[in-house]
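> coords below, sequence missing:
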């Protein structure tokens, strides 16, 4: 029980503080994301083990006070589980509502649709602000704005679409939703905020790598620089520099994705 409690404290406060500034994460984003989520899962498992051990020790005490203590411990665990379940459901509901509001705002603007493949649609929004995003679902959707189309070349646009498709094919929304839920349920815990920030950055780097291999790193890097200049987001220039300094295997032109807008 003590060991489980100590491990929970370590993965909640100590390890995330040491892991957050690690530079190797930018080079190996997939491994880094796995480490973050293994720590999160092991912390939950250690906490559950500590509660279970407490209950078993209380039940094992056969004295009169032991039975009373066991009843109190079980009641406390049931109450704690109920409270935790309520917090998790409330956090999940808020996250789902935010996603639905974002999707609804985009769908309410004038747009055109076309099919990218058997499971993915491309939505071209008339919004002038340059942006791109993706929505999972039974029919996955990649969204690009008219402002983005006007800002990029065809090759750069194809690289951005490849980036968004990587989010969908690699199921990044699962890791992001888990990190969002963790942060929503534990808003005062620094590790939850660090995990959310790290997850958001790492999935972008993973999608960058996938798009660079599919469409060419120079096209994606140039697209990030242009979008960063238009949106005044300096982080995009940093991601572009990361793509520029890495060594990439040459991508044959025949294998690069081409996006033809309706």
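All right, it came through fine. What you are looking at is a predicted structure, and each value in this text was computed from that prediction instead of being measured. Numbering: from 1, shown residues only.
> use CA for all of it now, contacts and neighbours both
Noted.
> for the longest helix seen in the chain, packing partners?
When the chain is parsed with DSSP state H, its longest helix is helix 64-108. In terms of contacts (3 or more C-alpha pairs under 8 Å, 6 or more residues apart in numbering; DSSP states H and E), helix 64-108 is packed against helix 29-60, helix 172-185.
> Quick check: next helix or strand after that helix?
strand 111-115 (DSSP states H and E).
> That following strand - contacts with which helices or strands?
Using 3+ C-alpha pairs under 8 Å, 6+ apart: strand 111-115 touches strand 120-125.
> And the contacts of the strand it packs on?
106, 109-116, 139-146, 261 (C-alpha atoms under 8 Å, 6 or more residues apart in numbering).
> quick check, residue 141 in a strand?
Yes - counting by DSSP: H, G, I helix; E, B strand; the rest coil, one finds residue 141 located in a strand.
> May I ask you to confirm that it is in contact with residue 135?
Yes - Residue 141 lies in contact with residue 135 (C-alpha atoms under 8 Å); the separation is 5.1 Å.
> the more surrounded of the two?
Taking neighbours as other C-alpha atoms under 10 Å, residue 141 and residue 135 compare with residue 141 leading, 23 against 20.
> hang on, the earlier thing: now do the longest helix of the chain against helix 172-185, angle only.
Put simply, helix 64-108 runs at 130 degrees to helix 172-185, going by axes from the mean of the first three to the mean of the last three C-alpha atoms, to 10 degrees.
> what's the angle between helix 64-108 and helix 29-60?
Using the same axes, to 10 degrees: helix 64-108 against helix 29-60 is 150 degrees.
> Residue 193 touches residue 187, doesn't it?
Yes - with contacts counted by C-alpha under 8 Å, residue 193 reaches residue 187, the gap being 7.3 Å.
> So for the two, which sits in the more crowded spot?
residue 193 (19 against 12).
> which residues does the more buried one contact?
183, 187.
> Put this next to the previous one:
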């Protein structure tokens, strides 16, 4: 019972107490890629800690002092599991099913969100074949629409879409800066991270980690793409382009340069801050990787 309480407390800490603090952390906007890893680490930690806490809460007395070994024994996976014992009881089945249900909840939503994203992307690609005009010089597809907007449809056969309004509003340099931003989304496969956080937020509705994690990850992914564009273009060029396309809304399953938190991103682009010290971000990476392992170490103990 003590182990179950400890694991549950750890899950509450990760799921409710830490997210507001991480969302306000100043270093996150200075190292967005590391911050995305930190959010992913928290999500994995919450699922692992919750599953193990549920396992310990429903464990029968037979497995009470066996930790994770007891769960593996009930599954017949432990090396010393006896094959001649009686068939598993209902209690044994509950020990196995309860933590698996916690794990399957986000997995099920991940499958559903992936299917939805692929269906929405398929609809958009179908429309592009009808109304889009290829522009090989930009590596993009032009759509006859007055509102300035630039977005990408990532995945197999990815497309970057530019509206006529964007072509009219942006200079050549501004346009290429935004296109570089969108290529960063494509090459970084940011659509996969968006699907992951969307699935987690739907699986654990109301959880602060789900709300903050989705909001902050979407913003951080845009900052990562901004940083890619800033390698080749001046901050003023990218900032002006962002203002011009801010009103353009990207369709579902797309990543747009207007994106999340335009004002926050504008301030960040125009007033750049130094990256965290190497030792600091290495420590954050190590903590993000170690956080999901801690509940496993506790559960594996006798």
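Okay, I see it. Quantities reported herein were computed from a predicted structural model and do not represent experimental measurements.
> Can you tell me which residue sits nearest the middle of the first structure?
Nearest to the mean C-alpha position of the first structure, counting by C-alpha atoms, centre = their mean, stands residue 176 at 2.3 Å.
> what do we get in the second structure for it?
Matched to the second structure by TM-score structural alignment, residue 176 of the first structure sits across from residue 194.
> Pull the number of nearby residues for the nearest residue to its match once chain neighbours are set aside.
Excluding its sequence neighbours, the residue lying closest to residue 194 of the second structure (C-alpha to C-alpha, 6 or more residues apart in numbering) is residue 218, at 6.8 Å. Applying other C-alpha under 10 Å, we find 22 residues neighbouring residue 218 of the second structure.
> Could you check how far the counterpart of residue 218 of the second structure in the first structure is from residue 104 of the first structure?
With TM-score structural alignment defining the correspondence, residue 218 of the second structure maps onto residue 200 in the first structure. Distance, residue 200 of the first structure to residue 104 of the first structure, by C-alpha to C-alpha, to the nearest Å: 22 Å.
> next one: residue 220 of the first structure
28 Å.
> now residue 47 of the first structure
In terms of C-alpha to C-alpha, residue 47 of the first structure sits 38 Å off from residue 104 of the first structure.
> mind listing the helices for the stretch 151-262 of the first structure?
154-169, 172-185, 190-215, 217-231, 234-245 (DSSP state H, counting those that start in this stretch).
> In TSV, list those along with distance to residue 131 of the first structure.
Listed next are the helices of the stretch 151-262 of the first structure as TSV, based on distance: least, C-alpha to C-alpha, whole Å:
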stretch	distance to residue 131 of the first structure
helix 154-169	10
helix 172-185	18
helix 190-215	14
helix 217-231	8
helix 234-245	12
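> what's the closest of those helices to residue 90 of the first structure?
helix 172-185 (8.4 Å; C-alpha to C-alpha).
> So which bits of the closest one are buried?
Applying a neighbour-count criterion of 16 or more other C-alpha atoms under 10 Å, one finds 172-173, 175-185 buried in helix 172-185 of the first structure.
> what's the answer for stretch 131-143 of the first structure, then?
131-136, 140-143.
> In the second structure, which residues correspond to that stretch?
Against the second structure, stretch 131-143 of the first structure falls on residues 149-161 (TM-score structural alignment).
> How far away from the center of its chain is the matching stretch?
The chain centre lies 19 Å from the centre of stretch 149-161 of the second structure; the measure is C-alpha atoms, centre = their mean, to the nearest Å.
> Residues contacting it, please?
Contacts of stretch 149-161 of the second structure (C-alpha under 8 Å, 6+ apart): 121, 139-143, 162-163, 165-166, 178-179, 182-183, 185-186, 189-191, 245-250, 253-258.
> and which of the buried residues of helix 172-185 of the first structure is nearest residue 152 of the first structure?
Nearest to residue 152 of the first structure out of those is residue 172 (C-alpha to C-alpha; 24.9 Å).
> pretty sure the closest one contacts residue 203?
Yes - assessed by C-alpha under 8 Å, residue 172 of the first structure is found in contact with residue 203 at 6.3 Å.
> out of residue 47 and residue 104 of the first structure, which sits in the more crowded spot?
residue 47 (19 against 11).
> could you measure residue 32 of the second structure against residue 121 of the second structure, distance?
Applying C-alpha to C-alpha to residue 32 of the second structure and residue 121 of the second structure gives a distance of 26 Å.
> ok, now residue 226 of the second structure?
Distance from residue 226 of the second structure to residue 121 of the second structure, by C-alpha to C-alpha: 23 Å.
> Equivalent analysis for residue 214 of the second structure, please.
20 Å.
> Residue 269 of the second structure now?
In terms of C-alpha to C-alpha, residue 269 of the second structure sits 30 Å off from residue 121 of the second structure.
> What about the counterpart of residue 41 of the first structure in the second structure, how many residues nearby?
Under the alignment by TM-score structural alignment, residue 41 of the first structure pairs with residue 44 in the second structure. Other residues lying near residue 44 of the second structure total 18 when counted by other C-alpha under 10 Å.
> Equivalent analysis for residue 88 of the second structure, please.
Neighbour tally, residue 88 of the second structure, other C-alpha under 10 Å: 12.
> Kindly report the same for residue 267 of the second structure.
So residue 267 of the second structure, with other C-alpha under 10 Å, has 11 neighbours.
> which residue in the first structure lines up with it?
Going residue by residue (TM-score structural alignment), residue 267 of the second structure aligns to residue 241.
> so who does that match touch?
Contacts of residue 241 of the first structure (C-alpha under 8 Å, 6+ apart): residue 221.
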